[in-house]
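Student: Quick one, what's the 3D model for this:
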Amino acid sequence: MKDDGVPAHVTGAAKERAFSLADLPDLREFAAAEALRRGMPEDAIGDFLVALNEVATNAVTHGSTKARLGIRSDGTALVVAVHDDGRAWRPEGEPGHDPPPENATSGMGLWVARMLSNELQVTTGPRGTTVTMRFLLA
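Tutor: As a prediction, this is how the structure comes out:
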């Protein structure tokens, strides 16, 4: 963690953007352009954007009204980190690991993001929550 409470892997990202709920359409456009620029195949962009949208929406509806997105390349992967300042979440177990109940109408975001990414990690604590996803570029 840096002194400002933001995980270093978010602020050390090649590209970063703050966002709120109203900014989600622009955030998706920004992320798609970055993913393509960094080598993500066009046919993978749809799944990438669904995963990102689920995590980003969770951040600004359940975490805090403002959140931050960081995108960087890491060898053959695109690493995306979404950080919010929400401090009230205390998950039991690994968030998004188990599928939602059959008739669920909410609570599917992290599970969907985990299914669409190659790796998903959630870290939460007194300085907020960060969801980091990896997507293979090749």
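
Student: When you work out contacts or count neighbours from here on, use the C-alpha atoms and nothing else.
Tutor: OK.

Student: Looks like residue 54 contacts residue 115 (just checking).
Tutor: No: assessed by Cα atoms under 8 Å, residue 54 is found out of contact with residue 115, at 11.6 Å.

Student: any idea how far residue 109 is from the residue nearest to residue 71 when sequence neighbours are not counted?
Tutor: Among residues not flanking residue 71 along the chain, residue 80 sits closest, at 4.6 Å (Cα to Cα, 6 or more residues apart in numbering). For residue 80, the distance to residue 109 equals 16 Å [Cα to Cα, to the nearest Å].

Student: Neighbour count: the two, which is higher?
Tutor: Neighbour count, other Cα atoms under 10 Å: between residue 80 and residue 109, residue 80 has more, with 25 against 21.

Student: Am I right that the more buried one sits in a strand?
Tutor: Yes: counting by DSSP: H, G, I helix; E, B strand; the rest coil, residue 80 is found in a strand.

Student: just the strands in this structure please.
Tutor: Taking DSSP state E as the test, the strands found in the chain are 15-19, 67-74, 77-84, 119-125, 128-136.

Student: please give me the structure for this one as well, since I'd like to look at both together:
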Amino acid sequence: MASIAESFGMSREALSKDFTRAYRAAIEEERAEADVWRRFQTDRCEQLLAAVWDDAMTGDVRANEQARKLIGDINELNGWKAPVRTEVTGAEGGPLAVSTADPDKLAALIAATSRLNSDRPANTATSTPDEDPE
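Tutor: This is a model prediction of the structure:
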């Protein structure tokens, strides 16, 4: 970076500040363009929603489904969906079981479940009866 700054006759710090300023301006421009696109797409969905709304409100099942999907699209476009809470649990909602294995046990487990060493992969650990060779 020092050689680039030198070629422009400026200090490394000045080049860094100019670059940062330009980078932030580019990000802001991209955000503005995304906002315009989002508004355009939202307007289109709202026009479609208006076209099916009366039928949906009078009980037309198909129009109701279309309206529901359009509302979902509008919510997704604008980031209005509530975050989904995810919790990882063990068997029957209990705590996760954590265990350690020495390298030999791990290698044996990988070998026992590997499907890569066969023309017709199947093994007793993961196959269903329909998958087993005849």
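
Student: Superposed, what's their TM-score?
Tutor: After superposition, the two chains reach a TM-score (TM-score structural alignment, normalised by the length of structure 2) of 0.22; 44 aligned residues with a Cα RMSD of 4.0 Å.

Student: where along structure 1 do the helices fall?
Tutor: For structure 1, helices defined by DSSP state H occupy the ranges 8-11, 24-37, 45-58, 109-116.

Student: how many degrees apart are the second one and strand 77-84 in direction?
Tutor: Taking axes from the mean of the first three to the mean of the last three Cα atoms, to 10 degrees, one finds helix 24-37 of structure 1 and strand 77-84 inclined to each other by 160 degrees.

Student: So which bits of helix 24-37 of structure 1 are buried?
Tutor: For helix 24-37 of structure 1, the neighbour count (16 or more other Cα atoms under 10 Å) marks 24, 27-28, 31-32, 34-35 as buried.

Student: hmm, who's touching that helix?
Tutor: With Cα atoms under 8 Å, 6 or more residues apart in numbering as the test, helix 24-37 of structure 1 has contacts from 17, 19, 42, 45, 49, 52-53, 56-57, 71, 78.

Student: of those residues, buried ones?
Tutor: For the contacts of helix 24-37 of structure 1, a burial check counting by 16+ other Cα under 10 Å picks out 19, 45, 49, 52-53, 56-57, 71, 78.

Student: Now distance to residue 11 of structure 1 too, for these, in JSON lines please.
Tutor: Below are these laid out as JSON lines (distance: Cα to Cα, whole Å):
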{"residue": "19", "distance to residue 11 of structure 1": "14"}
{"residue": "45", "distance to residue 11 of structure 1": "23"}
{"residue": "49", "distance to residue 11 of structure 1": "21"}
{"residue": "52", "distance to residue 11 of structure 1": "18"}
{"residue": "53", "distance to residue 11 of structure 1": "20"}
{"residue": "56", "distance to residue 11 of structure 1": "16"}
{"residue": "57", "distance to residue 11 of structure 1": "20"}
{"residue": "71", "distance to residue 11 of structure 1": "9"}
{"residue": "78", "distance to residue 11 of structure 1": "15"}
